[in-house]
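> Could you look at this predicted model? Sequence included:
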Amino acid sequence: MVQLICSEFDEFEEALYGVQGRYVLRTRQQRDWQLNVVDLNGVALMSGREGAGTVYTGIGLPGYFNIFVPLTAHESTVVDGHAFNRRRVGWMVPNAMFHINAKSPASWLTVAMSCELVLRWAAMREDEFDFSLLHRNLVSNAQRHLGPLLWLARRLFHIDAHAPQALHTDAAEQAARTEVLDVVFRLLLPVDPVHAAPRHNRDHKDILRRALELLDTLDIQSVYTEDICQATCASERTVRNVFNEYLGMSPHRYLMIRRLHAIRAAIRHAGPEDTITHICARFGVWDFGRFASLYRQYFGTLPAQSLKAAKALSHL
């Protein structure tokens, strides 16, 4: 994780991720400038604490979309002429200029997302994605509460600072990227599966059969909802409705439970040198605290206790 604390704004300005621009101070500097960045190889979360009231004029870098969320000084922040409150978010597209006016020192969170990942996410959900988001900056009220995004960001910053080896494997970064993108766009998009008409009148049993066949033939740690969409030639909304209709849960939850079962099986067949960290890394688990809680919720014991019992049995 990039961590920066500086007394002057110039260094802070140069370290910003996904955008390029210039600060003009509108008040006397009152504190140091602080910046934290978690880079997930295509998605980056950045938290900043500015040292003064500022006007920032910037442009989104080619290849990146950005979402901007003030954490403090909401009422004194204005983006492109739009006054903020605790529900509003700013959306910046590549190569488009924007202006952020903060009358007092502010803290904020941004998420920079590569165009490739955003376009892939949109293609999987084209029946509910507002493609005008790809072409213009906007300021809007979040469709849902911002809490899930802020909680996820705090967890990622904490883990990247204290256990980076858990987060920066290929599988873990992919899982974290997917979770961040899903939370970001669920906040922006008005998703209403009940009233939205499906684009394809497909046989739901056939979609479910193909989805379960995919899970039976592939390693569960490498499967995501978008893989199910591709295998079944169905939209993400349709797949979500099918899983809720027949299995009583979303594809994301079903995959999470299947992954927990796969990890449990790996623990029960662990070798002498295996650790929970190594096993979890293979399955893209990056938040060990949340994983351990879910594992105990479903299996009544902690992962470390399961591993200890499995190794004891192997010596009998």
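Thanks, I have it. None of the values given here were measured: they were computed from a predicted structure. Numbering: from 1, shown residues only.

> CA atoms for contacts and neighbours, from now on please.
Fine.

> buried set for stretch 243-259?
The neighbour-count check on stretch 243-259 (16 or more other C-alpha atoms under 10 Å) flags 243, 250-251, 254-256, 259 as buried.

> Among these, name the ones in helices.
243, 251, 254-256, 259 (DSSP state H).

> Centre-most residue in the chain?
The centroid of the chain falls nearest to Val180 when counting by C-alpha atoms, centre = their mean (0.6 Å).

> and that one, what element?
helix 170-188 (DSSP states H and E).

> Which neighbouring elements make contact with that helix?
helix 147-162, helix 276-282 (3 or more C-alpha pairs under 8 Å, 6 or more residues apart in numbering; DSSP states H and E).

> the helices in the stretch 1-150 of the chain, which residues?
9-15, 115-124, 147-162 (DSSP state H, counting those that start in this stretch).

> Check it against this one:
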Amino acid sequence: MNDFGEYTDAIRGARVTFLKSAPSSHRWGVKYLALRRAVLQFGADGGPGIVHGVTDPNFTTLIIQSSNFDDRVLLDGARCQASDLVILPPGCHFTFVRSGHVEWVAWSLPREESIATKILPAVTSQAPPKTAKHLVRLPEQIASRLIEASGQALRSISDSAPADRPVIAWETELALMDELAYVWDNRASEVLLPNKYTVGSERIVLEALEFVRKNPESIIHIKDIVKATKVEYRTLLRAFERYLGFSPKHYLKLRQLNLVYHEIRHMGSAGRLVDILVAHGVTEFGRFAGRYRWLFGELPSEAHRRSSALKPDKSR
């Protein structure tokens, strides 16, 4: 897999929405490994973008970079370091903003798993589970050890005979749970989110994003978000820039570009390009086409022709 569109469909353990925000030349991809009850994922985010998500209500999710980039990722407005372990409770809303390509490893653990029950009270004791999350700073050698153990788990199962995989998956899961417990006991420091620096912005932006999520087919304007969040535009602007690094106007432009991209990708010959553009509020076709080509590497018309060629012709 080396396609942004395919990548957005492949994530497990959370319901996510991706907005690509700048051109990229690095690969996109995700591999997942289902163990006995836990799910292990390895991802490569090929370029800058925004990831909104809600974790599975039955799983605690832990995420760490496997690439060594400090200050390339924001989590709900907080800057992440390369060795930070993110802990997301079940049903937790989160927003990652990437300024470049990153690679990551994630573990989705059943909420009743012992390590999950050990860390969850610490995460949710000071904030509602819907927004509470932990940013845990690990010593570099501890982070490297965890990433290597996860990679070894993938290799062990991939290299084993199919008949042996259930037993190996069981043993591997037990070993990984022990590793995660060791990591938790040897953490260097931790930050609970939201905190006093992010809570105000988080409330406003989450209300805005929830409004956008509930109206996926609608043409949304700034005035609609101002009305939904019940704040002045200046307050909305400060919240978006602190939380996402973008103004709300720029966010809506990215949303429009990405919605058109996915519509073209999924509709193909089933929809006329001009109808797709109009449905998403595009009025200046030439200017929009230039932005689309800058972000996705081709004109909307080229993407539509390519997508149409890949779809079966049902009229025959």
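Here it is on my side, so go on. Being a predicted model, the structure only gives us computed values, none of them experimental.

> what's the TM-score for these two chains?
Laid over one another, the chains give 0.52 as their TM-score (TM-score structural alignment, normalised by the length of the first structure), with 180 aligned residues with a C-alpha RMSD of 2.5 Å.

> May I see the helices of the stretch 1-150 of the first structure organised as TSV, with mean neighbour count added?
TSV is the format used below for these (neighbours: other C-alpha atoms under 10 Å):
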stretch	mean neighbour count
helix 9-15	16
helix 115-124	16
helix 147-162	16
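
> Including distance to Ser306 of the first structure, could the ones you listed go into a markdown table?
Formatted as a markdown table, the helices of the stretch 1-150 of the first structure follow (distance: least, C-alpha to C-alpha, whole Å):
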| stretch | distance to Ser306 of the first structure |
| --- | --- |
| helix 9-15 | 44 |
| helix 115-124 | 36 |
| helix 147-162 | 23 |
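
> Please identify which of those helices is closest to Ile100 of the first structure.
Ile100 of the first structure lies closest, by C-alpha to C-alpha, to one member of those: helix 9-15, at 13.4 Å.

> To what extent does the top strand by length along the second structure diverge from the first structure after superposition?
Longest strand in the second structure, counting residues (DSSP state E): strand 102-110. Here the mean offset of strand 102-110 of the second structure against the first structure after fitting is 0.9 Å, by mean C-alpha distance after the TM-score superposition for the first structure.

> The first structure: matching residues for that strand?
Per TM-score structural alignment, the counterpart of strand 102-110 of the second structure in the first structure is residues 106-114.

> And for stretch 6-16 of the second structure?
Stretch 6-16 of the second structure covers residues 11-21 of the first structure once aligned (TM-score structural alignment).

> got the contact list for the matching stretch?
4, 6, 22-23, 33-35, 37, 44, 46, 56-61, 64-66, 112 (C-alpha atoms under 8 Å, 6 or more residues apart in numbering).

> cool, and stretch 153-161 of the second structure?
The contact list for stretch 153-161 of the second structure (C-alpha under 8 Å, 6+ apart) reads 33, 165, 168-169, 172.

> Please apply the same query to stretch 174-185 of the second structure.
Outside stretch 174-185 of the second structure, the residues that reach it (C-alpha under 8 Å, 6+ apart) are 115, 119, 138, 142-143, 146, 149-150.

> Can I get the residues you listed in a markdown table including distance to Ala82 of the second structure?
Output for the contacts of stretch 174-185 of the second structure, formatted as a markdown table (distance: C-alpha to C-alpha, whole Å):
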| residue | distance to Ala82 of the second structure |
| --- | --- |
| Ile115 | 22 |
| Ile119 | 21 |
| Leu138 | 9 |
| Ile142 | 12 |
| Ala143 | 9 |
| Leu146 | 13 |
| Ala149 | 17 |
| Ser150 | 16 |
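
> neighbours around the residue mapped onto Leu75 of the second structure from the first structure, how many?
By TM-score structural alignment, Leu75 of the second structure lines up with Val79 in the first structure. If you count neighbours by other C-alpha atoms under 10 Å, Val79 of the first structure ends up with 21.

> Then Gly53 of the second structure?
18.

> Distance check, it against Ser66 of the second structure.
Going from Gly53 of the second structure to Ser66 of the second structure by C-alpha to C-alpha, to the nearest Å gives 20 Å.

> Ile50 of the second structure too?
19 Å.

> got it, and Gly100 of the second structure?
14 Å.

> Also Leu154 of the second structure?
Counting by C-alpha to C-alpha, the gap from Leu154 of the second structure to Ser66 of the second structure is 14 Å.

> What span of the second structure is the helix or strand where Glu213 of the first structure lies aligned with?
Per DSSP H and E: Glu213 of the first structure is located in helix 204-217. Counting by TM-score structural alignment, helix 204-217 of the first structure falls onto no part of the second structure.

> quick one on the thing from earlier: and Gly100 and Ser66 of the second structure? which has more neighbours close in?
Taking other C-alpha under 10 Å, Gly100 of the second structure and Ser66 do not tie; Ser66 has more neighbours (21 against 18).

> Quick one: map that one onto the first structure.
With TM-score structural alignment as the criterion, Ser66 of the second structure lines up with Leu71 in the first structure.

> How much space separates its match from Pro190 of the first structure?
Noted for Leu71 of the first structure: a distance of 23 Å to Pro190 of the first structure, by C-alpha to C-alpha.

> just so I know, which of the helices of the stretch 1-150 of the first structure lies nearest Trp108 of the first structure?
With C-alpha to C-alpha, the closest approach to Trp108 of the first structure among those belongs to helix 147-162: 10.5 Å.

> With the second structure overlaid, how far apart is whichever helix or strand comes after that closest one on average?
Later in the chain than helix 147-162 of the first structure, the nearest helix or strand by DSSP H and E is helix 164-167. Taken over the aligned residues, the distance from helix 164-167 of the first structure to the second structure averages 5.2 Å (mean C-alpha distance after the TM-score superposition for the first structure).

> Now do helix 164-167 of the first structure: distance to the chain's middle.
16 Å (C-alpha atoms, centre = their mean, to the nearest Å).

> Correct me if wrong: the match of Leu75 of the second structure contacts Phe98.
Yes - with contact defined as C-alpha atoms under 8 Å, Val79 of the first structure counts as touching Phe98 (7.3 Å).
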